[in-house]
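K.L.:
Give me a model of this one.
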Amino acid sequence: MTETTHVARGRIVLTGAAGSLARDIIPYLRDRGYEVLCLDQAEPADPMGCEWVIASIQDRDRLREAFAGCAAVVHLAGIPLEASWEEIARTNIDGTESVLEAARAVGVPKAVLASSIHAAGFTPVPHRGETLPDDVPARPNTFYGVSKAAVEALGSLYADRHGMDVVCLRIASRFSTPQNERMLSTWLSPADAGRLFDAALSNAAGGFRIVWGVSRNTRSYFSREGGRSIGFHPEDDAEAYAHDLPADAAGAAQGSEWDQRCIGGVFCSPEPPMFSRQA
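P.N.:
Now for the predicted structure:
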């Protein structure tokens, strides 16, 4: 088993800290003893007991100031669904480069990057009994998926060229409970999201790696090897909610068809869910 050591229960900085994923994991990380510095463009009504830096991830000077002295950066900031290429490239790709470069400039040794199942979304759903390795090749299903493949590529570059310890987490379906039949395979519970990021921060092996972000689902078709290698041991199983899903939980016919064909589900369809700033 890989030895793990927590990041000295030290100070970490988390971008996109006002988002929903951050709200899942910040309390967990604080309970584990991390001092979390939150960075976002606006502070939420509940600061969760953390110090906040209000800044854009494009503001490199502010990033360097915020990152100085931190043991790790957890990068969550970005557009979370499909959008125009201009928006996706500026925020998700250029923004990640900005974060990694600021971390490198001030000597932050570790980065945990939020990737997505959609980086490999057009990968066919495997046959029963087969599993997909954590580093299955990128087959993005949207501009959003392309941006997450680019996040992984940037992480690999900064690990190999600059010696940074980088873990990319291919997060699947993170919801409070499974919403449809596909999520009985792809669900990541809020509690397991906390365990996932804690494990990624705790792992001391170094280098670059990609890890699936999925709970311990009975119907999962994702390898657990990458998770085990960083000490991620999910505890929740979507199967506990299977009987609570309505009979038509797979969604519209189009959604059901794509859910059965590709791991990225309806995001692989001609009309993937779009990001709305009003949502």
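K.L.:
drop to CA atoms for contacts and neighbour counts, all remaining ones
P.N.:
OK.
K.L.:
What are the buried residues along the helix of greatest length in the chain?
P.N.:
As assigned by DSSP state H, the longest helix anywhere in the chain is helix 143-162. Neighbour-count burial for helix 143-162, counted by 16 or more other Cα atoms under 10 Å, picks out 143-152, 154-156, 158-159.
K.L.:
Please enumerate the helices of the stretch 51-200 of the chain.
P.N.:
Ranges of helices in the stretch 51-200 of the chain, per DSSP state H, counting those that start in this stretch, are 60-67, 85-88, 95-105, 143-162, 183-186, 190-202.
K.L.:
Distance to residue 47 added to those, as TSV?
P.N.:
Converted to TSV, the helices of the stretch 51-200 of the chain look like this (distance: least, Cα to Cα, whole Å):
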stretch	distance to residue 47
helix 60-67	17
helix 85-88	27
helix 95-105	22
helix 143-162	27
helix 183-186	30
helix 190-202	18
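K.L.:
nearest to residue 5, of these?
P.N.:
Of all the helices of the stretch 51-200 of the chain, the one in closest proximity to residue 5, counting by Cα to Cα, is helix 190-202 (5.1 Å).
K.L.:
What helices and strands are in contact with that closest one?
P.N.:
helix 20-31, strand 110-116, helix 225-230 (3 or more Cα pairs under 8 Å, 6 or more residues apart in numbering; DSSP states H and E).
K.L.:
Please identify the most buried of these.
P.N.:
The highest average neighbour count among the helices and strands packed on helix 190-202, using mean count of other Cα atoms under 10 Å, belongs to strand 110-116 at a mean of 25.
K.L.:
pretty sure residue 184 contacts residue 217?
P.N.:
Yes: applying Cα atoms under 8 Å as the test, residue 184 and residue 217 come out as touching, 6.7 Å apart.
K.L.:
shared neighbours of these two, which are they?
P.N.:
238, 239 (Cα atoms under 8 Å, 6 or more residues apart in numbering).
K.L.:
which of these two has more neighbours?
P.N.:
When neighbours are counted by other Cα atoms under 10 Å, residue 184 and residue 217 differ, and residue 184 comes out ahead with 24 against 21.
K.L.:
quick one more, to check against the first:
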Amino acid sequence: MLPKPASPLRFSRLLLTGAAGYLGREMRPRLKAYCEVLRLSDRNDLGSAAEGEEVQITSLENKDQVTTLLQGVNAVVHLGGISTEQPWDTILAGNILGMVNLYEAARLQGVKRIVFASSNHVTGFYRQDEVVNTRMPPKPDGFYGLSKAFGEDVAQMYWDRWSIETVSIRIGSSTPEPKDRRMLATWLSFDDLERLVVAALTAPIVGHSIIYGMSDNQTTWWDNTHAKHIGYRPLDSSDVFRPTVEARQQSIDKNDPAAIYQGGAFVKATPHG
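P.N.:
Prediction:
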């Protein structure tokens, strides 16, 4: 975990949505160091509020709940919503309606900075032998990636019309360590995720910026040249895990769509049911 920041980087009240999720649980103690009060929301149980925390159970598809949630907030780290390929109705509620509700609440409550957990699956149907920059057209690999592409468009519209700034982070694979060869390119350490979120919260001017969330990996499919103004500098790398990963996965089926496309197994996931 990073050292506690100096006081100029602190917020009075920071909101973390999706705080009961996988990355939300990891970011909860980390983000508390950057604010006087950390407001936590999720539709699932968040446990008791610790010192300096506020807990609000919220369904993103409930407009009134979300409007109340953003009252008195300086900035939002939006990890809430659905994070895997799911049936359309589930995606629609959490990632489409929920995204519009969040930005409408931000507009009504005067919140001017959002860090949005987008996803590399926005461009999941680019091939693994291509390098993608943040200005290339989306190629979503399923309903999940499609919903995140929509979320980026929502962020752009609210910047253009109402001057709400957003950094959309196309998160790669944020895990304790890479699990397979694909993750050698997509891996994002928890410490680097924290660095990226803090940079996105504190960069002076971002408008609507898109950045891929990855560590300093030797192998990469993503070019963040157009996001250098955010000031993110990854300090970790998947390469320390490379010998172990390659020994565990000694061969790749080059006819497998999961090995052809950047989205990996998501390009084969069944969204219906």
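K.L.:
Make JSON lines out of the helices and strands packed on helix 190-202 of structure 1 and add distance to residue 173 of structure 1.
P.N.:
Shown next, in JSON lines, are these (distance: least, Cα to Cα, whole Å):
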{"stretch": "helix 20-31", "distance to residue 173 of structure 1": "11"}
{"stretch": "strand 110-116", "distance to residue 173 of structure 1": "9"}
{"stretch": "helix 225-230", "distance to residue 173 of structure 1": "16"}
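K.L.:
Quick one, which of these gets closest to residue 93 of structure 1.
P.N.:
Judging those by Cα to Cα, what sits closest to residue 93 of structure 1 is strand 110-116, at 11.4 Å.
K.L.:
so where in structure 2 does that closest one end up aligned?
P.N.:
Mapped onto structure 2 using TM-score structural alignment, strand 110-116 of structure 1 spans residues 113-119.
K.L.:
what's the mean deviation for that stretch versus structure 1?
P.N.:
Superposed on structure 1, stretch 113-119 of structure 2 shows a mean distance of 0.9 Å to its aligned residues (mean Cα distance after the TM-score superposition for structure 1).
K.L.:
residues contacting residue 131 of structure 1?
P.N.:
Contacts of residue 131 of structure 1 were listed using Cα under 8 Å, 6+ apart, and they are 221, 222, 223.
K.L.:
State the number of residues packed around the last one.
P.N.:
Put plainly, it is residue 223 of structure 1. 17.
K.L.:
and if you look at residue 124 of structure 2?
P.N.:
Going by other Cα under 10 Å, the residues that sit close to residue 124 of structure 2 add up to 24.
K.L.:
Am I right that it is in contact with residue 141?
P.N.:
Yes: shown here, residue 124 of structure 2 and residue 141 form a contact pair, counting by Cα under 8 Å, at 4.9 Å.
K.L.:
Counting neighbours, what do you get for residue 250 of structure 2?
P.N.:
Neighbour count of residue 250 of structure 2, defined by other Cα under 10 Å: 9.
K.L.:
Show me what residue 69 of structure 2 aligns to in structure 1.
P.N.:
Checking TM-score structural alignment: residue 69 of structure 2 goes with residue 66.
K.L.:
how close does that match get to residue 36 of structure 1?
P.N.:
For residue 66 of structure 1, the distance to residue 36 of structure 1 equals 11 Å [Cα to Cα, to the nearest Å].
K.L.:
what do you get for residue 175 of structure 1?
P.N.:
Going from residue 175 of structure 1 to residue 36 of structure 1 by Cα to Cα gives 23 Å.
K.L.:
Comparing these two, which residue is more hemmed in?
P.N.:
Remark: of residue 175 of structure 1 and residue 36, residue 36 carries more neighbours, 25 against 16, as counted by other Cα under 10 Å.
K.L.:
and the more buried one, that one's in a strand?
P.N.:
Yes: counting by DSSP: H, G, I helix; E, B strand; the rest coil, residue 36 of structure 1 is part of a strand.
K.L.:
got the contact list for it?
P.N.:
With contacts defined as Cα under 8 Å, 6+ apart, residue 36 of structure 1 is in contact with 11, 12, 13, 14, 26, 29, 30, 50, 51.
K.L.:
Now for the last one: which residues touch it?
P.N.:
With contacts taken as Cα under 8 Å, 6+ apart, residue 51 of structure 1 has the following neighbours: 36, 37, 38.
K.L.:
rerun at 7 Å
P.N.:
37, 38 (Cα atoms under 7 Å, 6 or more residues apart in numbering).
K.L.:
Which residue in structure 2 aligns with it?
P.N.:
Match for residue 51 of structure 1 (TM-score structural alignment): residue 54.
K.L.:
any idea how far residue 37 of structure 2 is from that match?
P.N.:
Separation of residue 54 of structure 2 from residue 37 of structure 2 (Cα to Cα) stands at 7 Å.
K.L.:
Quick check: neighbours shared by residue 124 and residue 141 of structure 2?
P.N.:
In contact with both residue 124 of structure 2 and residue 141: residue 263, using Cα under 7 Å, 6+ apart.
K.L.:
what's the closest non-adjacent residue to residue 60 of structure 2?
P.N.:
residue 98 (4.4 Å; Cα to Cα, 6 or more residues apart in numbering).
K.L.:
Now check the one you found against structure 1: what is it aligned to?
P.N.:
In structure 1, residue 98 of structure 2 lands on residue 95 (TM-score structural alignment).
K.L.:
All set, thanks.
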